[in-house]
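S.K.: Okay, predicted coordinates and the sequence, questions at the end:
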Amino acid sequence: MPRVLLAWEGGAGRGHVVTLRSVAAALGAPEHIDAALYRMEHAGEIEDVCGTVFRGAGLRYDGEGRRARGVKTASWGEFLGDLGFRDPDFLKTQIGWWRETILARRCGLVVGDYAPCALLAARSLGVKAVGVGAGYGLPPPGLDIFPVLIEDYSERLYDESEMTGAVNAALAHYGAPPVSRFSDIYAYDDQLVRSLPQLDPYPQARTAPYLPPVADAPQRLYSEGDEIFAYFSTSELDDPLLLDAFLSLDAPRRVFAPGAGAQAREKLARAPGVTLEARPVPVEEIARRSRMIVHSSQNGILALGLACGLSQAAAPQHLEQEFNARKAESLGVLRRLPRRAAEASVLGDVLMDAYESQEMRRAAQAVAQTVRPVFEVDVSQAIRTRLDAVMRAFGP
């Protein structure tokens, strides 16, 4: 088996590390696997399936100009522009770091989640490159321009042809061939899209089968739960209105919030009717105990809620989560919390309305019947089969 480098360059939360863990677990050969993570707070979740885990080079987000002009991110291409893809010198440095790492570790395969420069580096060296992750952050190549994904936010700040030029200048520096379109930076040997078609911005452009989202499904659907389960992976509960709204709810609550600050965690731990979990809760327990699930609309937890047949409420923190939430809302199974609520009671009313809605419960149970077959795929076997097709070296 060739040496494999797992790469993560951008994004927040533990979902990216959990996604890469699923790849390492599928391969089952820790001594041949390295992981380079641009953030290390969740490194412990992958250390047991990798030989070496170390800090990698991260993309830089610069949204000052966008904020100053009051312009939201219109497309994935615009987001890449904020991450430094307008700057050929930055791209040379970023790609160069990954090239040096790939060569030093003698890797024959790079698998990246939110790692476009790592995978460009692999391609520039003739090393096999595979992207993995949710559909939103793993667009298909061949798009003439990245489309606007939310009609409310359609103003563009950047010219994709100029960003294509910046990428090609960096690639030329390393003697690598140019890309024809900006989206062609995602022309990998394979894309392991871990998403439901209902949550993918590009379902018509996919040429390979979807893999299940990075979430488990319960063995069956339950209907007797009365808890509200909340999952906040970053600093969502640092928002005092959201925290106060959650604490005020007239229902039993269970929360796993690995990214919450000390003050929020203290309030949760002291609050009557709230169980603060120290580690991830098994999906069977979530499904059996819960009537509703609350989150920021991350791909994995949203998909888990769909598979469990639970009503959902979401407080999106950025455009990807906003896109996910609107998709789920269109299915009749989720309520979005208002972004500029004047007081916590407004958010609390939305949460309790979703909790008590029989219409949402019926819709959630119906949607669960349509998505549950996706989760029946043996993910480890599917990943191994796909990577075997790329490398022809992994055995049966």
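M.R.: All right, it came through fine.
S.K.: going forward, measure contacts between C-alpha atoms and count neighbours the same way
M.R.: Noted.
S.K.: need the contact list for residue 37.
M.R.: Residues in contact with residue 37 (Cα atoms under 8 Å, 6 or more residues apart in numbering) are 7-9, 17, 43, 53-57.
S.K.: Roughly how far does it sit from residue 7?
M.R.: Distance, residue 37 to residue 7, using Cα to Cα, to the nearest Å: 6 Å.
S.K.: One more: residue 156?
M.R.: Using Cα to Cα, residue 156 is found at 29 Å from residue 7.
S.K.: swap in residue 324?
M.R.: Plainly put, residue 324 is 24 Å away from residue 7 if you go by Cα to Cα.
S.K.: before we move on, the earlier item: touching both of residue 37 and residue 7, which residues are there?
M.R.: With Cα under 8 Å, 6+ apart, residue 37 and residue 7 have common neighbours residue 56.
S.K.: Between residue 156 and residue 7, which has more neighbouring residues?
M.R.: When neighbours are counted by other Cα atoms under 10 Å, residue 156 and residue 7 differ, and residue 7 comes out ahead with 31 against 16.
S.K.: In this structure residue 258 contacts residue 230, no?
M.R.: No. Counting by Cα atoms under 8 Å, residue 258 sits too far from residue 230 to count as a contact (11.3 Å).
S.K.: what do those two both touch?
M.R.: With Cα under 8 Å, 6+ apart, residue 258 and residue 230 have no common neighbours.
S.K.: Included below, for side-by-side comparison, is a second structure:
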Amino acid sequence: MAHLHLCWELGAGLGHAGRLKMLAQALLEHGHRVSLSVRDLRHTHALLAELEVPILQAPVWLHDTVGLPPPASLAEILFRCGYLEAPALRGMVDGWRAMLALLEPDLVVADYAPTALLAARSMGLRTAAIGTGFSMPPVGRPLPALREAPAERLASSEARMLATANAVLAELGAQPYAHAADVFLGDANLLCTWPELDHYQRDGADWLGPSCVAEGGLAPYWPDGEGRKVFAYLKASHAAHAAVLRALVDEGCRVLAYVPEVAAGGVPPVISERVLYAEAPVSLPQALAQADLCACHAGEGTLAQSLLAGVPLLMLPSHTEQFLGARRVAMSGAGYNAALLAPDGDWRAVLRPLLNEAGYRDAARGFAARHAGFSPQQLNALLVERITLLLDGRHDARR
């Protein structure tokens, strides 16, 4: 059977590693050999511990790039990762090339890993890109704007990023990219989201559905008494996390909160008999099956599982990818995007419609009905099928 190398280069959080873990398990069950390289070995150690495969440190950019404005496109994100100048990028590419030469994979599967894709292209290796809509821009189109910016700036940044990538490919005797979007795409593109959650407006894409870990975690437990049940997955790094928990208490809710910093021994932000703090990650399917509302930072896995359970969302995005996802959910009517609400804002006024008006619940339940029957196992089967076709040379999924 084939050897597949699964890699993650950019982006924070455990979603990337979780997606690759599930794919690795499915590939192993089909008899393939698998190796991984991940951006963050420390925070993924427990998640990936049961995988009996080589897990390596991915080559990542370690240097600060000062003086750049907040990124307005994927091209400008890459400027912070070595794509400003070809000599800097060449060092990163050589690191990936050396690792791939040692591993000798038959296929490279890249989760938000453009430099791994570039290195594989320079070596003539087959590739697949996997991820949410954010890291996989529409094929053959200008890179989408992530925030308001002059058109001239967006075009200039895109051209510079593409020129840097192509300069390295030219040095290595490889074919150049035709479009900037190609830097993020592979020979096959495994788009793990649904149209309603896709960060970009695109037509006719092959949406396979979101990858979310549906197993593991603590069984949910709720404060005693009366009141709506709210599951809150919030981080202390968000300035409004305490204000949201306090507003939920003031609205008479019973809250099960997973705050990683509290689980690690930190001081709870709100002390109340109406709030219980989980000591470890909670089983989302079980918790959301009982919840009336989910408060979270709009990570795609949490969004997908909440909507599959028909539960509306209060979303507090912390970065651009989460903001775009929250905006899509808010457009569907299934949640409220609180990105622009100040920490000392009127959170109770935001919560009351989410808790009491039927529109949010109906929109979330409509989403659940449209995707009834979907499961992570179904997605993994699709992914293995597409990868098998690519390995057999019968798959053309650059779309």
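M.R.: Ah, there it is. What you are looking at is a predicted structure, and each value in this text was computed from that prediction instead of being measured.
S.K.: Just list the residues touching the equivalent of residue 4 of structure 1 over in structure 2, thanks.
M.R.: When structure 2 is aligned by TM-score structural alignment, residue 4 of structure 1 is paired with residue 4. Counting by Cα under 8 Å, 6+ apart, residue 4 of structure 2 touches 32-35, 105-109.
S.K.: Repeat that for residue 245 of structure 1.
M.R.: By Cα under 8 Å, 6+ apart, the contact set of residue 245 of structure 1 is 344-345, 347-348.
S.K.: Quick check: it vs residue 275 of structure 1, distance?
M.R.: Here residue 245 of structure 1 is placed at a distance of 16 Å from residue 275 of structure 1 (Cα to Cα).
S.K.: any idea how far residue 236 of structure 2 is from residue 200 of structure 2?
M.R.: Applying Cα to Cα to residue 236 of structure 2 and residue 200 of structure 2 gives a distance of 29 Å.
S.K.: what does residue 350 of structure 2 give?
M.R.: 26 Å.
S.K.: Please, which helix or strand holds residue 104 of structure 1?
M.R.: Here residue 104 of structure 1 sits within helix 88-105, counting by DSSP states H and E.
S.K.: The helix or strand following that helix corresponds to what range in structure 2?
M.R.: Next along the chain after helix 88-105 of structure 1, taking DSSP H and E as the criterion, comes strand 107-113. Taken onto structure 2 by TM-score structural alignment, strand 107-113 of structure 1 occupies residues 105-111 there.
S.K.: just stretch 75-83 of structure 1 next, same as before
M.R.: Using TM-score structural alignment, the residues of structure 2 aligned to stretch 75-83 of structure 1 are 73-81.
S.K.: Leaving out chain neighbours, which residue sits closest to residue 328 of structure 2?
M.R.: Distance criterion Cα to Cα, 6 or more residues apart in numbering; nearest residue to residue 328 of structure 2, sequence neighbours excluded, is residue 197 at 5.9 Å.
S.K.: ok, the aligned partner of the one you found in structure 1 to residue 39 of structure 1 distance?
M.R.: Aligned by TM-score structural alignment, residue 197 of structure 2 pairs with residue 199 of structure 1. Applying Cα to Cα, the value for residue 199 of structure 1 to residue 39 of structure 1 is 26 Å.
S.K.: mind listing what the nearest residue to residue 316 of structure 2 once chain neighbours are set aside touches?
M.R.: Closest residue in space to residue 316 of structure 2, ignoring its immediate chain neighbours: residue 297 at 4.5 Å, by Cα to Cα, 6+ apart. Residue 297 of structure 2 makes contacts with 233-234, 315-318, 322, as judged by Cα under 8 Å, 6+ apart.
S.K.: Please say which position in structure 1 residue 297 of structure 2 maps to.
M.R.: Under TM-score structural alignment, residue 297 of structure 2 pairs with residue 296 in structure 1.
S.K.: Next: residue 129 of structure 2.
M.R.: In structure 1, residue 129 of structure 2 lines up with residue 131, judged by TM-score structural alignment.
S.K.: tell me the SS of that match?
M.R.: Using DSSP: H, G, I helix; E, B strand; the rest coil, the secondary structure recorded for residue 131 of structure 1 is strand.
S.K.: Kindly report the same for residue 335 of structure 1.
M.R.: strand.
S.K.: surely it meets residue 312?
M.R.: Yes. At 6.5 Å, residue 335 of structure 1 counts as touching residue 312 under the criterion of Cα under 8 Å.
S.K.: residues bridging contact with the two, i.e. touching both?
M.R.: Residues within reach of residue 335 of structure 1 and of residue 312 at once, by Cα under 8 Å, 6+ apart, are residue 354.
S.K.: Between the two, which is the more surrounded one?
M.R.: Using other Cα under 10 Å, the more surrounded residue of residue 335 of structure 1 and residue 312 is residue 312, with 31 against 23.
S.K.: My guess is that one contacts residue 304. True?
M.R.: No. Residue 312 of structure 1 is beyond contact range of residue 304, at 10.5 Å (criterion: Cα under 8 Å).
S.K.: picking up where we left off before, ok but the match of residue 4 of structure 1 is inside a strand, no?
M.R.: Yes. If the criterion is three-state DSSP, then residue 4 of structure 2 is within a strand.
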